[in-house]
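Engineer: after the sequence you'll find the predicted model.
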Amino acid sequence: MAKKKVLILYAHPSPRRSEVNQPLFNACRNIEGVTAVDLYHDYPTYNINIDREQQRLREHDVVIFQFPLYWYSTPSILKEWQDLVLEYGFAYGSEGTELHGKKFLCALTAGGKEDAYQSEGYNHYTVRELLHPLEQMASLTGMEYLAPFTLFGARTAKEEGRKDVHVKAWKQLLTALVEDRIDYKKAQQVEKLEQSLSDIVTGEQS
């Protein structure tokens, strides 16, 4: 079975204070077939190397944005990355086909509980609805958008014993992506990947 190459673009402005995202990032760095990039570490002045980032995209089959949800969106460096790297003629436009057919998803944490991210909840929208700009980015660039991998109530996940469970599921998802054992149609249709891994991951780990 052909292996897929997974690119994780990690954006956390305060990694030393991270109780979930940093352990997730550390875990993915040990998985063969996964390239893990810490954007704030690599570009502390936001001077993004466009050529290098575009080449990374060319070389990978799956692209993942990993981040804590800040003010219903991504941390600022991911927006800067999009603005500079996803150029006309590279990522979109009549000749901008470099990303066509690649898979894209977000792996994020939210401080609020899951019931806050509902139409009748405190935040009025689901996480998938809040991510519509990124879903449209994937559509415009020809990538296949998969449902997000989300941890709610991240502030208390460690003390409640949910962090380790989430890290384990994250490693399971990444391994399945590398081994191409994903039902992509289902992964596009569900609301959240973390609650549907048993249905989405196919076959047995090699």
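Structural biologist: That came through, no problem.
Engineer: alpha carbons only for contacts and neighbour counts from here, please
Structural biologist: Fine.
Engineer: for the protein, just list every one of the helices.
Structural biologist: Here the chain has its helices, by DSSP state H, at 21-28, 39-42, 50-59, 76-85, 127-130, 132-140, 163-178, 184-189, 197-200.
Engineer: put this next to the first one:
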Amino acid sequence: MKTLVIITHPNLEQSRINRTWMQELKKHEEITIHTLYQAYPDGKINVAHEQSLLESHDRIILQFPFYWYSTPSLLKQWQDEVLSYGWAYGEGGDKLHGKELGLAISTFGPEDSYQPTGYNHFTMETLTTPLQQTSNLIGTKFLPLFVLNGVMHVSDQELAENAKAYVDHVLQPSKVEA
């Protein structure tokens, strides 16, 4: 299965978690890595290129830090422009039907803050519902979430283990728990 990981982090070089995840992914030639902020530093997205990239892969993973209960702004812009009517949804919009869509998310808050009784009052599953619904709309199978919480308190050893688990998840998401 051809897998595309779209990494959307505005400061990837300074991100210990997302950069480590990317470095581990690079060890696997069956994974295509695409970094949106590197590809489009000016914010001008090449829609045709992005659509072609999506069409040529079976599994798509969106990797990003969780910002204000959502994605970084360039990923939202990417969704608005690339997942267009007549291509990704609506009449004739079936180009992604049957593909898989997953999320790999890093959060500042600890895991217990993403519970109904926690600081954020909602689970990650609830907070990512708009992305799950996007998957429904575009006809993809939504995969289990991969989340690393409390990124400021992750040791180097924990991060190394987590990065390997992330690659396993990307390659076989139905067989691995985050």
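Structural biologist: Ah, there it is. Just so it is clear, the model here is predicted, and its values are computed rather than measured.
Engineer: nearest to Ala11 of structure 1, of the helices of structure 1?
Structural biologist: helix 39-42 (5.7 Å; C-alpha to C-alpha).
Engineer: so which elements touch the closest one?
Structural biologist: Judged by 3 or more C-alpha pairs under 8 Å, 6 or more residues apart in numbering; DSSP states H and E, helix 39-42 of structure 1 is in contact with helix 76-85.
Engineer: ok, and what's touching the helix it packs on?
Structural biologist: Ala11, Leu39, Tyr40, Tyr46, Ile48, Ile50, Asp51, Glu53, Gln54, Phe65 (C-alpha atoms under 8 Å, 6 or more residues apart in numbering).
Engineer: counterpart of that helix in structure 2, which residues?
Structural biologist: The alignment of helix 76-85 of structure 1 onto structure 2 (TM-score structural alignment) covers residues 73-82.
Engineer: how close does the most centrally placed residue in structure 2 sit to Leu103 of structure 2?
Structural biologist: Geometric centre of structure 2, nearest residue: Leu62, 1.8 Å, by C-alpha atoms, centre = their mean. Distance, Leu62 of structure 2 to Leu103 of structure 2, using C-alpha to C-alpha, to the nearest Å: 5 Å.
Engineer: Thr140 of structure 2 too?
Structural biologist: For Thr140 of structure 2, the distance to Leu103 of structure 2 (C-alpha to C-alpha) stands at 13 Å.
Engineer: which residues sit in contact with the residue sitting furthest away from the middle of structure 1?
Structural biologist: Here the centre of structure 1 is the reference, and by C-alpha atoms, centre = their mean the most remote residue is Ser94, at 26.5 Å. Contact partners of Ser94 of structure 1, counting by C-alpha under 8 Å, 6+ apart, are absent.
Engineer: trace it over to structure 2, please.
Structural biologist: Match for Ser94 of structure 1 (TM-score structural alignment): Glu91.
Engineer: next one: Arg128 of structure 1
Structural biologist: Match for Arg128 of structure 1 (TM-score structural alignment): Glu125.
Engineer: how close does that match sit to Ile60 of structure 2?
Structural biologist: Counting by C-alpha to C-alpha - Glu125 of structure 2 and Ile60 of structure 2 are separated by 18 Å.
Engineer: so those two - more neighbours on which side?
Structural biologist: Ile60 (26 against 14; other C-alpha atoms under 10 Å).
Engineer: ok, that one touching Glu100?
Structural biologist: Yes. Ile60 of structure 2 lies in contact with Glu100 (C-alpha atoms under 8 Å); the separation is 6.0 Å.
Engineer: just give me the match in structure 1 for Glu111 of structure 2.
Structural biologist: Looks like Glu111 of structure 2 aligns to Glu114 there (TM-score structural alignment).
Engineer: now do the same contact list for that match.
Structural biologist: Neighbouring residues of Glu114 of structure 1 by C-alpha under 8 Å, 6+ apart: Phe152, Gly153.
Engineer: one more: the one 5 residues further on?
Structural biologist: With contacts defined as C-alpha under 8 Å, 6+ apart, the neighbours of Ser119 of structure 1 are Tyr125, Thr126.
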